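J.: Need coordinates for the following:
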Amino acid sequence: MPTVITDDAVTLNYLDEGTGPAVVLIAGFCAPATTWVLQQKVLVQAGYRVLALDRRGHGASEAPTYGASMERHGRDVADFLAAVGVTDAILIGGSMGASTIWSYVSQFGTEHVRAIVSVDQTPKMVNSDDWSNGFYGLTEDNRGTFFDNGIPDTGHGIPKWKSVPSLLRLALALRALPRMASPDTPPMKTLLADHAAQDWRATIAGTDKPYLMVAGRDSQFWPAAHAFESVENNPRGRSVVLEQCGHAANMDRPNEFNTAMLEFLESVW
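T.: Below you'll find the predicted structure:
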C-alpha cells in the first residue's frame, strides 16, 4: 500500500483507486480506511479517484506516542494532500474523521477543497446552554472524566446487536474483519479527550465551499438535529437525515448514504 510521511516524520498509509476528481475518505475513531469499502467501489464506478487515509494511530499507519490532537490530525491532512498532489479535493469524513476535516479547514482554509461531507459528527461534543446536540450526557462539568473508561453506552439510538448485520456486510466486502485500533492506549485516550473539547461551529458557519451534513436518525451518540442546525446559517450547507440508521451511517445504511453522497457530489460539479 502507498504511504506518505508527515512533516513530523510519521508514516501514513492510504488506499488509492480510480481516476478522475479526487475524493479523500477519512474514517472515525479507531476505524481504518478499509471501512469505506462500500463507498470506495461506488465512487470509483461514478468516475472518481478515491483516496482513503489511515490517520496516525489508525489502520496500517504509524502509531507514534506524539501528535494525538485534532490540530495535528488536521495538519496531517494538509501534508497528505500536498504529498499526493491533490489541489481540489472532495473531503468526506465519518465521525472523528469529519472533525479532522474541520480541523484542517480551520488551519489551512479551503483553497484545496472542492466540497465536504460530514457523516454523523456533531460539531460540538459538549452540551451547553446554546448547544443541545452534543454527546448524550457530556457537559463541561464532566468532560474531564467522561471518557476515562472508553465511550459509554448512552442508552440512545439503535442497540448494539442491531449493528451486527452492518459489521457482517463490511466483513463480507473486505473478506475479513476491519483492523480496528485499540482505544485504550495513552495516545488514543488523549486524542478522544481532545476531540471532546473542540467546537467547530464557527468553522462550519464560515465555510465557503459546499458541504453536506449527514446524520443517522437513531445515532447512539447525539441527536440528528445537529445536521440541520449546522447548515441553517450557511447557504452553502445541506443536511440529510437517514432513517433507521445509527452512528456508522455509511455502514448501517450504505445504499441510502451512497445515494445522498452521489447526489450531493453531482450537484457540486
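J.: Please count neighbours and contacts with C-alpha atoms only from this point.
T.: Fine.
J.: for the host helix or strand of L81, the distance to its chain's centre please.
T.: Per DSSP states H and E, L81 falls inside helix 70-84. With CA atoms, centre = their mean, to the nearest Å as the basis, helix 70-84 stands 14 Å off its chain's centre.
J.: now do stretch 206-223
T.: 10 Å.
J.: so what does the helix holding L81 touch, helix or strand wise?
T.: strand 3-5, helix 96-108, helix 186-196 (3 or more CA pairs under 8 Å, 6 or more residues apart in numbering; DSSP states H and E).
J.: 10 Å - rerun?
T.: strand 3-5, strand 11-17, strand 22-26, strand 49-53, helix 96-108, helix 186-196 (3 or more CA pairs under 10 Å, 6 or more residues apart in numbering; DSSP states H and E).
J.: Here is a second sequence; please produce its structure as well for comparison:
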Amino acid sequence: MGRVSTAVGLGAAAAAAVGAAAAGVKADRVAADRRRLGVLDPEGGFTHTAGKELTVVAADGVQLHVEVDEPAEPDPALPTVVLTHGYTLSLRSWIFQRRALVKAGYRVVLWDQRNHGRSEASDLGQLTMEQLADDLRAVIDAAAPEGPVALVGHSMGGMTTMALARHHADLVKERVVAVALLATAAAGDGITDLGLGPLVGRAIGQGAPRLLSRLAPTQRWLSPVRKAGRRVEDAVIDFYGFDSPVSEELVRFAADIILATPFEVMAAFIPVLRDHDEIDTLAAFADKDALVLCGEGDKLTPLDRSELIAERLPEAEFVVVRDAGHLIMLEHPELVTGQILALLDRAEARSAAAEATARTGRGTTGRKTKRTITDIAKGRKVKAARTKAARTKADSTTARPSKTKNGPRKAGS
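T.: Have a look, this model is predicted:
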C-alpha cells in the first residue's frame, strides 16, 4: 500500500499516504529532502476575510459557495477577475492572488467548485466538465452579471474555463477580455501518469479511483492519526506540489485544503480529468489576451501540456517558471500575481488599441515565444535565510562548552 500511495496524484496520493501512515508505514521512507523555510510565509498569514459571501444555486440545484472581494474605489472599466481553483483544492488556494488583485484595484470573484471546499456535494454522476462549465456560468451570472470579465483557472479550474468556452461561447465572446491558464491541460490523455512514465504511472493512475473508493469509508477515522502521519503526508504534498524550497506552514496549508476533499470525490473526478478534451475549444480564446503559465518541474500537468495549449494560442504569453511545481500560485505567489497583472494590463492596452484601430484602420498582432523565468526575489529570500541559519548554527557550535580530560571547559577559555 505504501508504494501505491505515493503515486496516485496530488490529492489521491496525499489521501493514500495518510492511510499508509495509519497502517504503520514508517514516514522516513518518504521523508522530504527539501528544506522548508518559515521566512517564506506571508506577512498576513493564510487566512482572509471575504468582502462578501454568496450562495449561487447551480442549474441542478447544487449550492455553490462564492466569495467576492472589492477594492475601496472600484473602477467599472476594469474587468472582474474570476478565479477558479483546481482538483482537490478550494478557493483558499488563491489566498495570495486575491489580496494582491484587490490591492491593485480589481474586483475579484472566487468560488468552490462543486464537491470541493464549502460548496455543496452533488451526486457523483453529476461530476462532468459540462456541469462544471455550467456552474462557472452560474457564478459569473450571479456575481459579475455586467461588464468585462477576466478568467483565471488553475489545473482543473483551467479545464473548467476551457469547457465554459465550448458550452457558453456567447459569454466568452461577448464579455471575456482575458484568460489565464495555469498549470493545466487541454487534453486529459495520460494526465494520470504522475511523472512516472506512461506504463507505471498510467497503471497506478487508473487504479486510483478504485483505491480511493475503498478508502472512502475510513476517511472520518483518519483525521485523528493525521498528526502522526504528517511526515508522510507532507512528503507527498511537497513532492507533487512544489519544486523549490517552501515553508512547513505552506505545505501544511496545502495539505489541509487537499485532504478536506472526500476520497470518493477524488476518485470520481479522476476519469473526468482523464477524458477531458478541449483542444479545439481553445480557438475561442484566439482573439483574447491570454496567459499560459506552468512550472518547469510540474509532475501532474507537465510542460508539454502547456506547450500544446500555447501552440493553439500563438499570440498568448507563454511563461515557464523554473523551480516550480503544480501548486505554482502558492509556491511563487508574487511572480504568478505579477504575470496575471501584466495580462490585465495587456487587455486594457488591447482595448485602447482596438479603439485606435477603429479610427485609423491599422492594428498589430504577433506570435509570442516561450519565456522561461526565475523567481529571483524568492531565491534571494531563501539564500539569505540559509546564510542566517548557517551563521546561527556556527555561533551555537562555537559557544557550546567542550569536554577535556579535566572536565568541562567553558567556550573561549
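J.: Redo the helices and strands packed on helix 70-84 of the first structure as TSV? Include mean neighbour count and distance to V126 of the first structure.
T.: Listed next are those as TSV, based on neighbours: other CA atoms under 10 Å; distance: least, CA to CA, whole Å:
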stretch	mean neighbour count	distance to V126 of the first structure
strand 3-5	18	33
strand 11-17	20	30
strand 22-26	26	22
strand 49-53	24	27
helix 96-108	23	14
helix 186-196	19	7
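J.: The next helix or strand after the helix holding L81 of the first structure maps to which residues in the second structure?
T.: Moving toward the C-terminus from helix 70-84 of the first structure, the next helix or strand (DSSP H and E) is strand 89-94. Strand 89-94 of the first structure corresponds to residues 149-154 in the second structure, going by TM-score structural alignment.
J.: how much does that stretch stray from the first structure?
T.: Superposing on the first structure places stretch 149-154 of the second structure at an average distance of 0.8 Å from its equivalents, by mean CA distance after the TM-score superposition for the first structure.
J.: which stretch of helix or strand covers the counterpart of Q121 of the first structure in the second structure?
T.: Taking TM-score structural alignment, the alignment pairs Q121 of the first structure with T184 from the second structure. For T184 of the second structure, there is no helix or strand it lies in under DSSP H and E.
J.: T184 of the second structure - how many residues pack around it?
T.: 28 (other CA atoms under 10 Å).
J.: so who does it touch?
T.: 86, 153-159, 191, 292-294, 298, 300-303, 305-306, 309, 326 (CA atoms under 10 Å, 6 or more residues apart in numbering).
J.: would you turn the helices and strands packed on helix 70-84 of the first structure into CSV with distance to N142 of the first structure?
T.: Formatted as CSV, those follow (distance: least, CA to CA, whole Å):
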stretch, distance to N142 of the first structure
strand 3-5, 37
strand 11-17, 34
strand 22-26, 29
strand 49-53, 32
helix 96-108, 20
helix 186-196, 11
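J.: Of those, which is nearest L265 of the first structure?
T.: strand 22-26 (9.9 Å; CA to CA).
J.: From the chain's centroid, how far away is the helix or strand just after that closest one?
T.: Once strand 22-26 of the first structure ends, the next helix or strand along the chain (criterion: DSSP H and E) is helix 37-45. In terms of CA atoms, centre = their mean, the centre of helix 37-45 of the first structure is found 16 Å from the chain centre.
J.: Centre-most residue in the second structure?
T.: Closest to where the C-alpha atoms of the second structure average out (CA atoms, centre = their mean) is L327, at 4.2 Å.
J.: Can you verify my assumption that that residue contacts A255?
T.: No. Between L327 of the second structure and A255 there is no contact, the gap being 11.3 Å when judged by CA atoms under 10 Å.
J.: Tell me who's in contact with the residue lying closest to I373 of the second structure once chain neighbours are set aside.
T.: In this structure, I373 of the second structure finds its nearest non-sequential neighbour in V321, 5.1 Å apart by CA to CA, 6 or more residues apart in numbering. V321 of the second structure makes contacts with 293-298, 328, 332, 335-336, 371-375, as judged by CA under 10 Å, 6+ apart.
J.: same deal with H58 of the first structure?
T.: Taking CA under 10 Å, 6+ apart, one finds 12-13, 27-33, 179-182, 188 in contact with H58 of the first structure.
J.: aligned partner of it in the second structure?
T.: Match for H58 of the first structure (TM-score structural alignment): H116.
J.: any idea how far that match lies from K388 of the second structure?
T.: Going from H116 of the second structure to K388 of the second structure by CA to CA, to the nearest Å gives 40 Å.
J.: same question, A12 of the second structure
T.: Distance, A12 of the second structure to K388 of the second structure, by CA to CA: 37 Å.
J.: R230 of the second structure too?
T.: Counting by CA to CA - R230 of the second structure and K388 of the second structure are separated by 27 Å.
J.: Could you check which of those two has the larger neighbour count?
T.: The neighbour comparison of R230 of the second structure against K388 (other CA under 10 Å) goes to R230, with 18 against 12.
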